[in-house]
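Peer 1: got a predicted structure here, sequence first:
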Amino acid sequence: MIQTESGWVCSCPVVCCKHAHVIEISKRMREAVQEEVPKTIIKQVDLTKYKRCKSPNVVKQGIRRLKRGPVQGYKCKDCNKRFTHNLGFEKKHVAPEQITQAVDLLFSGLSSRKVAKSLEMTGFKISCKTVQNWGKEYAEIMERFADTIKPQVGEAWRTDELYLKIKGNRKYLFAMLDSETRF
């Protein structure tokens, strides 16, 4: 591949070379990612305000003793509501550690029945349907979050092509990998 004034040129006998297309695509992708990187910032959660009435008049009020352990309680002075901060695990009656362990095992390739069985061995009885529901719920949350992340990429990319046959039609699959970050 040689870069000229008119673009990339390859020594292939084919007039419209696939190698040149891969380089052009990777350049456009790299430029798009580098434009988006400064815009991607994870928002910090403000724990000093009650999320329903947005009041900053929040005070600590007692500790709730649950099966999963003690949880700090809070009270909003404006609307007199009591609440706890359980970010990402609101309205769940199970410890966040157990939910994350179940979701991690599920995403590692175990079936929901095997995940439920392994959690039962640790003393936590849960149905396989609950594990499936958690997997679906947290997969949607992670998908929304992952779509906002733009990786830092370098200047050098490695490409590979793969010939596939889909329903009898030959297709190309181009795989690209950043040399530095392996993204």
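Peer 2: It's in.
Peer 1: from here on, contacts and neighbour counts on C-alpha atoms
Peer 2: Will do.
Peer 1: now the closest residue to Arg82 other than its chain neighbours: which helix or strand?
Peer 2: Excluding the flanking residues, the one nearest Arg82 by Cα to Cα, 6 or more residues apart in numbering is Lys75, at 4.4 Å. Lys75 is part of strand 69-76, with elements assigned from DSSP states H and E.
Peer 1: what's the single longest helix in the chain?
Peer 2: helix 128-148 (DSSP state H).
Peer 1: show me the contact partners of that one.
Peer 2: The contact list for helix 128-148 (Cα atoms under 8 Å, 6 or more residues apart in numbering) reads Thr40, Ile99, Ala102, Val103, Leu106, Phe107, Ser112, Arg113, Val115, Ala116.
Peer 1: the same query, at a cut-off of 6 Å, please.
Peer 2: Val103, Ser112, Arg113, Ala116 (Cα atoms under 6 Å, 6 or more residues apart in numbering).
Peer 1: could you do stretch 164-183 as well?
Peer 2: Ala156, Trp157, Arg158, Thr159, Asp160, Glu161, Leu162, Tyr163.
Peer 1: in that stretch, which residues are buried?
Peer 2: Met176, Asp178 (16 or more other Cα atoms under 10 Å).
Peer 1: do stretch 81-89 as well
Peer 2: Neighbour-count burial for stretch 81-89, counted by 16+ other Cα under 10 Å, picks out Phe83, Thr84.
Peer 1: one more to weigh against that first structure:
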Amino acid sequence: MDCPHCQSSSTREREGRTVHGFRRFRCRECGRRFNERTGSALNRVQVPTDIVFLVVLWRLRYKLSLRDLAEMFLIRGIVFTHEAVRDWEAKLAPLLAAGLRKRRDGKAGRCWHVDETYLKIAGEWCYLYRAIDRDSNLVDVYLSENRDMAAAKAFLRSAKSVTQVEPEQVTTDGHT
């Protein structure tokens, strides 16, 4: 494993493991000690990685409150605060979103159905543009203050760049 501090590949594995079972290393170049988790988004997190990902998944998927999640795991004997949940979400949500976008790359169909909805977000009215393909797979979403040609073109550019797919047909409100 390369050293996260000096990027040297001259490292040596140390005996034993951390409390959470991670292998420990020492760099021969800079002399610093580190483990498998050092330098990652979960560095210094005292809870096992699978628990952290489960908490963030439940928070994003089911919109549970921070305190409810902390209480649910407290009942199971895993102790952390609601503030820890907020920190984990802030660190991991962008990484999960990037991973999902990468998985979506090139997977969208060539026939898109586009619609816009006027909704209120954080007290401000705005337009949410959405596109799905023929198989009901989400192509992309885009939030705009305006409903005009510039916003529509920006949304289509964004959808093309995210999916790396040029649509053959775009249907809006029943019109091709």
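Peer 2: Happy to help now that I have it. Model, not experiment: these values are computed from the prediction.
Peer 1: circling back to that earlier point, for the longest helix of structure 1, the distance to its chain's centre please.
Peer 2: Computed by Cα atoms, centre = their mean, to the nearest Å, the chain-centroid distance of helix 128-148 of structure 1 equals 9 Å.
Peer 1: identify each buried residue in the helix or strand following it, please.
Peer 2: Later in the chain than helix 128-148 of structure 1, the nearest helix or strand by DSSP H and E is strand 157-166. Within strand 157-166 of structure 1, the residues scored as buried using 16+ other Cα under 10 Å are Trp157.
Peer 1: stretch 23-34 of structure 2 too?
Peer 2: Neighbour counts over stretch 23-34 of structure 2 (16+ other Cα under 10 Å) mark Arg23, Arg24, Phe25, Arg26, Cys27, Arg33, Phe34 as buried.
Peer 1: farthest pair within those residues?
Peer 2: For the buried residues of stretch 23-34 of structure 2, the farthest-apart pair by Cα to Cα is Arg23 and Cys27; their separation is 13.4 Å.
Peer 1: what about the counterpart of Gln61 of structure 1 in structure 2, neighbour count?
Peer 2: Under the alignment defined by TM-score structural alignment, Gln61 of structure 1 corresponds to Arg14 in structure 2. Neighbour count for Arg14 of structure 2, taken as other Cα atoms under 10 Å: 13.
Peer 1: which SSE is Arg14 of structure 2 in?
Peer 2: Counting by DSSP H and E, the element that carries Arg14 of structure 2 is strand 11-17.
Peer 1: orientation of that strand relative to strand 23-27 in degrees?
Peer 2: 140 degrees (axes from the mean of the first three to the mean of the last three Cα atoms, to 10 degrees).
Peer 1: the counterpart of Ser127 of structure 1 in structure 2: what's it in contact with?
Peer 2: By TM-score structural alignment, Ser127 of structure 1 lines up with Thr81 in structure 2. Thr81 of structure 2 sits next to Ala70 when contact means Cα under 6 Å, 6+ apart.
Peer 1: how does it look with 8 Å?
Peer 2: Contacts of Thr81 of structure 2 (Cα under 8 Å, 6+ apart): Arg67, Ala70.
Peer 1: now it: how far from Arg134 of structure 2?
Peer 2: Counting by Cα to Cα, to the nearest Å, the gap between Thr81 of structure 2 and Arg134 of structure 2 amounts to 43 Å.
Peer 1: residue contacts, the closest residue to Glu15 of structure 2 other than its chain neighbours?
Peer 2: Spatially, and ignoring its direct neighbours in sequence, Glu15 of structure 2 is nearest to Arg24 (7.2 Å; Cα to Cα, 6+ apart). By Cα under 8 Å, 6+ apart, the residues touching Arg24 of structure 2 are Glu13, Arg14, Glu15, Gly16, Arg17, Thr18, Arg33, Phe34, Asn35, Glu36.
Peer 1: Arg24 of structure 2 pairs with which position in structure 1?
Peer 2: Aligned against structure 1 by TM-score structural alignment, Arg24 of structure 2 finds its counterpart in Gly73.
Peer 1: which SS class is Ala131 of structure 2?
Peer 2: Following DSSP: H, G, I helix; E, B strand; the rest coil, Ala131 of structure 2 is assigned to strand.
Peer 1: also Glu90 of structure 1?
Peer 2: Classification of Glu90 of structure 1 using three-state DSSP returns coil.
Peer 1: to which residue of structure 2 is it aligned?
Peer 2: Residue pairing (TM-score structural alignment): Glu90 of structure 1 is matched to Asn43 of structure 2.
Peer 1: its match - nearest residue in space that isn't next to it in sequence?
Peer 2: Nearest to Asn43 of structure 2 is Arg37, by Cα to Cα, 6+ apart, at 5.6 Å.
Peer 1: for the one you found, give its distance to Asn137 of structure 2.
Peer 2: 34 Å.
Peer 1: ditto for Ser65 of structure 2
Peer 2: With Cα to Cα as the criterion, Ser65 of structure 2 and Asn137 of structure 2 are 28 Å apart.
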